[in-house]
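*Asks:* When you get a sec, could you give me coordinates for this:
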Amino acid sequence: MEWFAAEDYELARQVLQRGIAALYLIAFIAAANQFPALLGERGLLPAPWFLRRVSFKQSPSLFHRGYSDDRLLAVAAVGAGISATLVVGLPQSGPPWLPMIAFLVVWALYLSIVNIGQTFYGFGWESLLLEAGFVVAFLGSDQVAPPLLVILFLRWLVFRLEFGAGMIKMRGGREWRDLTALMYHHETQPMPNPVSWFVHHLPKWFHRGEVIGSHFAQLVVPFFLFTPQPVASVAATIIILTQLWLVFTGNFAWLNWITIVLAFCAIDDETLRAVLSFDGLSTEYPPTPLWFDVVVIAVIVFLLVLSWQPLVNLFARHQLMNASFNRYHLVNAYGAFGTVTKVRIEVIVEGCADENPGPASEWIPYEFKGKPGNVRRMPPQVAPYHLRLDWLMWFLALGSPDSRWFQMFVVKLLEGDRRTLRLMDVNPFPDAPPLWIRARAFRYRYSTWAEHRATGAWWVRTPVGTLLEPVSLPR
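*Replies:* Take a look at the predicted model:
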């Protein structure tokens, strides 16, 4: 079926398959490094406890057959291994069913992790990675032309991602409508990076321009993804450039990177040849097997049926943000930062080794790998890696209603739990765990240029209260 082939999208297919696989590789590595401490058998929110309370139907996962930390690490290792082969293109060099199976296995393995990840996996980019991985499974191999229906559905995914985020902003805080949102965001975002401080100090007119650019890229440009070339390629390029700015100015796990990868679904080889003198990739394909066409058509029809609720949600008065309408995380609703926090509050966790702490006792803070703490430490670059504990500490400071994990986190620090301590940047009590833990809240703001030159500090902080009074283990 000639109409079914998108022969001029070979580079797009290579970027989509290898890029999504690379992000799966990062996600599996992050799971291996963090899941046992956060959600393992002795984690902060133990997965076995969760699995006893939900059924497979409610939350599909291979771990319903039994969870152990060793099994989790095995799943992560297999997922990372298959993802690595997809990054280098090994399955894609075979018949079309081979990359299809590889991506579906990776999707199922990561779905098994996400569906028992509870609060620590409650981020929109988890669903986005799962949906993207499922869809690109049907792009085929080098032996068939990229299927046009899959390319078009990926544009629908990018449209939901961008337009949904834009609509959330317009329905959200007034700061998006009066163009002041980015006067605060670079300072109050969950995890600033090394550039965020500098961008925050740019003129107000620049930040207003950022907001205007965001609205244009998210509310206007996505419609042009469905127009003929080269307009669709121009629209995709605008989305990519705006996402690169977000990569440059913040740490949002793989959210921006996966959006960049997905936007390539609208960039064709012909446009690249015209603009960059790019010769393109080989477009001589043998006939596509009938079974592959049938499978792709059936899958796209299935996904279009699932698209009804996300479509309605885009224009609903009470639009849902980062919502999955099915337990397999297919065809989701997306959006981020409907409101922007104007004041940054940080929770600082401190330990004390004194038997009976008094006014003169020394309280030593625990430093996290990504979130602000030490005012003289430049915010690090973390993304596309995802530090889950650090992110939840940001939500904790905002008054997150689910703080069970934090209570267990305090217990683990008092016990000197090695897995938990590996999630921290530095263990301030290397010889023995502290006898007491407390948590205080501070108002953090960026230092001015003058303050930074005088002190070397990136932050200025002021105490605003106590989140947790000193606690200790029973003795």
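*Asks:* From now on I want contacts and neighbour counts done on CA atoms only, so please keep to that.
*Replies:* Will do.
*Asks:* Does anything pack onto the strand or helix carrying residue 76? Which helices or strands?
*Replies:* According to DSSP states H and E, residue 76 maps onto helix 69-88. Packing partners of helix 69-88 (3 or more CA pairs under 8 Å, 6 or more residues apart in numbering; DSSP states H and E): helix 10-39, helix 97-114.
*Asks:* With distance to residue 319 and mean neighbour count added, can I get those in CSV?
*Replies:* Output for the helices and strands packed on helix 69-88, formatted as CSV (distance: least, CA to CA, whole Å; neighbours: other CA atoms under 10 Å):
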stretch, distance to residue 319, mean neighbour count
helix 10-39, 27, 23
helix 97-114, 23, 22
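*Asks:* Centre of the chain to the longest strand belonging to the chain, how far?
*Replies:* Secondary structure of the chain per DSSP state E: the longest strand is strand 459-471. Averaged C-alpha coordinates place strand 459-471 at 29 Å from its chain's average position (CA atoms, centre = their mean, to the nearest Å).
*Asks:* quick one, what contacts residue 377?
*Replies:* 457, 458 (CA atoms under 8 Å, 6 or more residues apart in numbering).
*Asks:* Another sequence for comparison is provided below:
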Amino acid sequence: MDWFTAPDYWLSRLVFQRALAGLYFVAFLAAALQFRALIGERGMLPVRRFVARVPFRKAPSLFQLHYSDRFFAGCAWTGCGVALALAAGLDSWLPLWAGMLLWLVPWLLYLSIVNVGQTWYGFGWESLLLEVGFLAVFLGNDEVAPPIVVLLLLRWILFRVEFGAGLIKMRGDACWRKLTCLYHHHETQPMPGPLSWWFHHLPRPLHRAEAAANHVTQLAVPFFLFAPQPIATAAASLMIVTQLWLVLSGNFAWLNWITIVLAVPALHLPGEAPDVPAAPLWYEVVVIAVAALLLGLSYRPVRNMLSRRQIMNRSFDPLHLVNTYGAFGSVSRIRHEVVVEGTTDDVPRRDSQWKEYEFKGKPGDPHRRPRQFAPYHLRLDWMMWFAALSPAYADAWFGTMVERLLENDPATLRLLRHSPFPADAPPRYVRARLFRYRFTTWRERRETGACWERTYVRDFLPPTRLAGVAQRP
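*Replies:* Predicted coordinates for the structure are as follows:
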């Protein structure tokens, strides 16, 4: 009997690998289309400035060795190409060692991007993609059955994702313990989706049932991932259903999708396993050595997870091999949005015509319905949500963004849904104002057709011109 492999999980491995390659493609596509305005040579947080002050050992990246916009674009589009090749199954046509090297390529490229991405890449799902992607290197191809130890390590990641998120909720906002957080969450989440208005208006007893079901799924069900089949399949299936519910209710980039993908290796999918030879000795040695390394690195994330002062979404090593996760330890009761406007008047006055910039995903025009973007990640829109929570989140980049809008910078404007100013006539002044947003009631929506109702709160950035852009609101 082959103690090292689990042939019955060959179909689970196949589905997992193809789906993970698809998420890699989405991640690299977002990087390729957005990097110039965010971290490019004229970006809001340029890579060159970052690598000049952060050494390689703290942020290992190809871009520590060389950076240009053309080189970054080449790496991002190469990542897209390799991800598509993996999604098409190219690794199955290669020798085992070559397939492993092919899976290593997107991991190295995306690690290079994340480690210089700064604020724009500070989200938990970036580290999660890297941690999962690293394990995928050692999952093998058609020349060998799936290694049991790698399958268990993937379940270990899923356990930490779900259990860590459950603990941070119970230790954080009291509304999770009272089962009332979802009275507000669908309205105040970072980027509502097409159905979020409807979810918000569900009866409150159902919101309480949602919160209770979340606690069960995140605090109890993860332990059953390590139970014999079919119990592990049932646990993973319940997690998939829960994540699909979250997919319907909001736009959380690829967080929900990668959690679904992570649950697949725990599923015992039906299908006759193909005959494959025993795993070569060198492969067994490499996999066991990697497993030992990852288990050793799990100490600090586990200690954090069990701590009363648990922190969310933290990497404990520069390679993002084992991380800690969590989401929405606190839930906002009120939604604020930063609305950015420009005018062509030489001197801004009360009666000046201020025209609003429209972002792709974040709420703006109250009559515009939220759209579905996940698993694609709109990085600027997400950071605008954080900026509305506190101007401190925008200290490093908001002033530069305003400067680029005053220049009608094409790369920055491509991050937006619409600019109200022609390419040859940029605004003279740009300002930002803070509004309170709330979902309309059933009657208000019938009468006005608007999804949102907004109320002015205060100025976020006073009228600013190109000669003196303020760095802090």
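*Asks:* circling back to that earlier point, corresponding residues in the second structure for the longest strand of the first structure?
*Replies:* Per the alignment by TM-score structural alignment, strand 459-471 of the first structure matches residues 452-464 in the second structure.
*Asks:* average distance between that stretch and the first structure?
*Replies:* Stretch 452-464 of the second structure, aligned to the first structure and superposed, deviates on average by 0.5 Å (mean CA distance after the TM-score superposition for the first structure).
*Asks:* out of the helices and strands packed on helix 69-88 of the first structure, nearest to residue 415 of the first structure?
*Replies:* With CA to CA as the criterion, residue 415 of the first structure lies closest to helix 10-39 of these, at 13.3 Å.
*Asks:* Read off where the closest one ends up in the second structure.
*Replies:* By TM-score structural alignment, helix 10-39 of the first structure lines up with residues 10-39 in the second structure.
*Asks:* sorry, back to before: check the mean deviation of the helix holding residue 76 of the first structure from the second structure.
*Replies:* Compared with the second structure after the fit, helix 69-88 of the first structure shows a mean deviation of 0.7 Å (mean CA distance after the TM-score superposition for the first structure).
*Asks:* Name the residues that touch that helix?
*Replies:* With contact meaning CA under 8 Å, 6+ apart, helix 69-88 of the first structure is reached by 17-19, 21-22, 24-26, 28-29, 31-32, 36, 40-41, 91-92, 99, 102-103, 105-106, 109-110, 113.
*Asks:* Map residue 291 of the second structure across to the first structure for me.
*Replies:* In the first structure, residue 291 of the second structure lands on residue 300 (TM-score structural alignment).
*Asks:* who are the neighbours in contact with residue 68 of the first structure?
*Replies:* Residue 68 of the first structure makes contact with 40, 41 under the criterion CA under 8 Å, 6+ apart.
*Asks:* Which secondary structure element is home to the closest residue to residue 181 of the first structure other than its chain neighbours?
*Replies:* Distances taken as CA to CA, 6 or more residues apart in numbering place residue 175 nearest to residue 181 of the first structure, at 4.6 Å, with adjacent residues excluded. Following DSSP H and E, one finds residue 175 of the first structure within helix 174-177.
*Asks:* show me what contacts the residue nearest to residue 181 of the first structure?
*Replies:* By CA under 8 Å, 6+ apart, residue 175 of the first structure lies in contact with 181, 339, 340.
*Asks:* swap in residue 389 of the second structure?
*Replies:* residue 336.
*Asks:* Which one (most neighbours) among the contacts of residue 175 of the first structure?
*Replies:* residue 181 (24 neighbours; other CA atoms under 10 Å).
*Asks:* residue in the second structure matching that residue?
*Replies:* Using TM-score structural alignment, residue 181 of the first structure pairs with residue 181 in the second structure.
*Asks:* just checking, that match touches residue 211?
*Replies:* Yes: with contact defined as CA atoms under 8 Å, residue 181 of the second structure reaches residue 211; the gap is 7.3 Å.
*Asks:* Ends of stretch 223-230 of the first structure, what's the gap?
*Replies:* 14 Å (CA to CA, to the nearest Å).
*Asks:* Show me which residues of it are buried.
*Replies:* Residues of stretch 223-230 of the first structure classed as buried by neighbour count (16 or more other CA atoms under 10 Å): 224, 225, 226, 229.
*Asks:* Do you have the helices of the stretch 351-473 of the second structure handy? List them.
*Replies:* Counting by DSSP state H, counting those that start in this stretch, the stretch 351-473 of the second structure has helices at residues 379-389, 398-406, 410-413, 442-448.
*Asks:* do you know which of these lies nearest residue 248 of the second structure?
*Replies:* helix 379-389 (18.1 Å).
*Asks:* still on that earlier bit, need the helices and strands packed on helix 69-88 of the first structure in a markdown table (columns: distance to residue 370 of the first structure).
*Replies:* Formatted as a markdown table, these follow (distance: least, CA to CA, whole Å):
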| stretch | distance to residue 370 of the first structure |
| --- | --- |
| helix 10-39 | 14 |
| helix 97-114 | 22 |
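*Asks:* nearest to residue 455 of the first structure, of those?
*Replies:* The nearest among these, by CA to CA, is helix 10-39 at 34.7 Å.
*Asks:* Have a look at how far, on average, the closest one is from the second structure.
*Replies:* Compared with the second structure, helix 10-39 of the first structure is 0.8 Å away on average (mean CA distance after the TM-score superposition for the first structure).
*Asks:* and the angle for that helix with helix 69-88?
*Replies:* Counting by axes from the mean of the first three to the mean of the last three CA atoms, to 10 degrees, helix 10-39 of the first structure lies at 160 degrees to helix 69-88.
*Asks:* what's the angle between helix 10-39 of the first structure and helix 97-114?
*Replies:* Using the same axes, to 10 degrees: helix 10-39 of the first structure against helix 97-114 is 30 degrees.
*Asks:* And residue 425 of the first structure? What does it align with in the second structure?
*Replies:* Using TM-score structural alignment, residue 425 of the first structure pairs with residue 417 in the second structure.
*Asks:* residues making contact with stretch 120-132 of the second structure?
*Replies:* 24, 38, 107, 110-111, 114, 154, 157, 254-255, 258, 262, 313-315, 320-323, 325-326, 379-380, 383.
*Asks:* whoops, I mixed them up, stretch 245-260 of the second structure
*Replies:* Taking CA under 8 Å, 6+ apart as the rule, stretch 245-260 of the second structure contacts 20, 23, 125, 129, 158, 161, 186, 189-196, 199, 239-240, 243-244, 372-378.
*Asks:* One more: stretch 110-117 of the second structure?
*Replies:* 28, 39, 47, 50-51, 59-63, 79, 121-122, 126, 130, 318-319.
*Asks:* List the residues that contact residue 2 of the second structure.
*Replies:* With CA under 8 Å, 6+ apart, residue 2 of the second structure has these contacts: residue 278.
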